[in-house]
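Undergrad: sequence first, predicted model second:
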Amino acid sequence: MKEVTVQELKSFLDTHADFQLIDVREPFEYEVSNLNGLNIPLAGILIEADKIAKDIPVIIQCRSGKRSAQAVLLLEQQGFDNLSNLKGGILAWKEEIDPEIEVY
């Protein structure tokens, strides 16, 4: 499974790279804090797979990297080959990029 670090994600965001960010946490978690990704909870990832790009890089994130890793595995079984897991999730983002972001 491909992974990207929070530093790599920040670089993508800073340079306005052409990619898609998917947040697989639950809506109530997304409301607490998010990185402006598209919110598709893990339980619905296969049902809403048509919302996920196949022609540009896609980074999947969650709180710690565990649920997003599950999402990557599920989607790869459906033929996606452009996915990366955000290593450490939003917790790593808080620790390494933005200590002010709220996490739970």
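TA: Thanks, I have the structure now. Computed from a prediction, not measured in an experiment: that's the story for all the values here.
Undergrad: from here on, just use CA atoms for contacts and neighbour counts.
TA: Fine.
Undergrad: please work out how many residues are found near the residue nearest to residue 5 when sequence neighbours are not counted.
TA: Leaving aside its sequence neighbours, residue 5 sits nearest to residue 87 (Cα to Cα, 6 or more residues apart in numbering; 5.3 Å). Neighbour count for residue 87, taken as other Cα atoms under 10 Å: 24.
Undergrad: what's the top helix by length along the chain in contact with?
TA: Identified as the longest helix of the chain according to DSSP state H is helix 66-76. By Cα atoms under 8 Å, 6 or more residues apart in numbering, the surrounding residues in contact with helix 66-76 are 1, 23-25, 42, 45-46, 49, 60-62, 83-86.
Undergrad: before we go on, here's another structure to hold up against the first:
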Amino acid sequence: MKEISAKELEQKLAQGEKLNIIDVREVDEVTAGKIPEAIHIPLGLIEFKMNELDKSKEYIMVCRSGGRSGRATQFLESQGYKVVNMSGGMLDWEGKTE
């Protein structure tokens, strides 16, 4: 499973890279703040929403600490998607939130 650190992701966004970020936390967690560019799809809905994702794009999965996003990454990888897990999750995130 490919991984990216919160710092590396923050640097890519600061350089203006267009990234596809999916936050798999629950609604109440996202309400407390998410990465501005992130799309919110709770982990429990990934299986049902994956047909809305483009297999030609790479997605960066985010959660609170990296565990749930890791499970989402492994699942989507097994379905043929290009995915990267943000290790450390939002606990390690020091960038802007909305």
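TA: Structure's in. What do you need? Just so it is clear, the model here is predicted, and its values are computed rather than measured.
Undergrad: from the centroid of structure 2, which residue is nearest?
TA: Nearest to the mean C-alpha position of structure 2, counting by Cα atoms, centre = their mean, stands residue 61 at 2.1 Å.
Undergrad: do you know how far that one is from residue 85 of structure 2?
TA: 5 Å (Cα to Cα, to the nearest Å).
Undergrad: wasn't the residue nearest to the centre of structure 2 part of a strand?
TA: Yes: the assignment for residue 61 of structure 2 (DSSP: H, G, I helix; E, B strand; the rest coil) places it in a strand.
Undergrad: quick check, it in contact with residue 23.
TA: Yes: counting by Cα atoms under 8 Å, residue 23 is a contact partner of residue 61 of structure 2 at 6.0 Å.
Undergrad: hang on, the earlier thing: map the residue nearest to residue 5 of structure 1 across to structure 2 for me.
TA: Counting by TM-score structural alignment, residue 87 of structure 1 lines up with residue 87 in structure 2.
Undergrad: how many neighbours does residue 48 of structure 1 have?
TA: Counted with other Cα under 10 Å, residue 48 of structure 1 comes out at 12.
Undergrad: quick check: it vs residue 101 of structure 1, distance?
TA: Distance from residue 48 of structure 1 to residue 101 of structure 1, by Cα to Cα: 28 Å.
Undergrad: ok, now residue 63 of structure 1?
TA: From residue 63 of structure 1 to residue 101 of structure 1 the distance is 12 Å (Cα to Cα).
Undergrad: more crowded one of the two?
TA: residue 63 (24 against 15).
Undergrad: that one: what secondary structure?
TA: Under three-state DSSP, residue 63 of structure 1 comes out as coil.
Undergrad: quick revisit: correct me if wrong: the match of residue 87 of structure 1 contacts residue 1.
TA: No: Residue 87 of structure 2 is beyond contact range of residue 1, at 10.8 Å (criterion: Cα under 8 Å).
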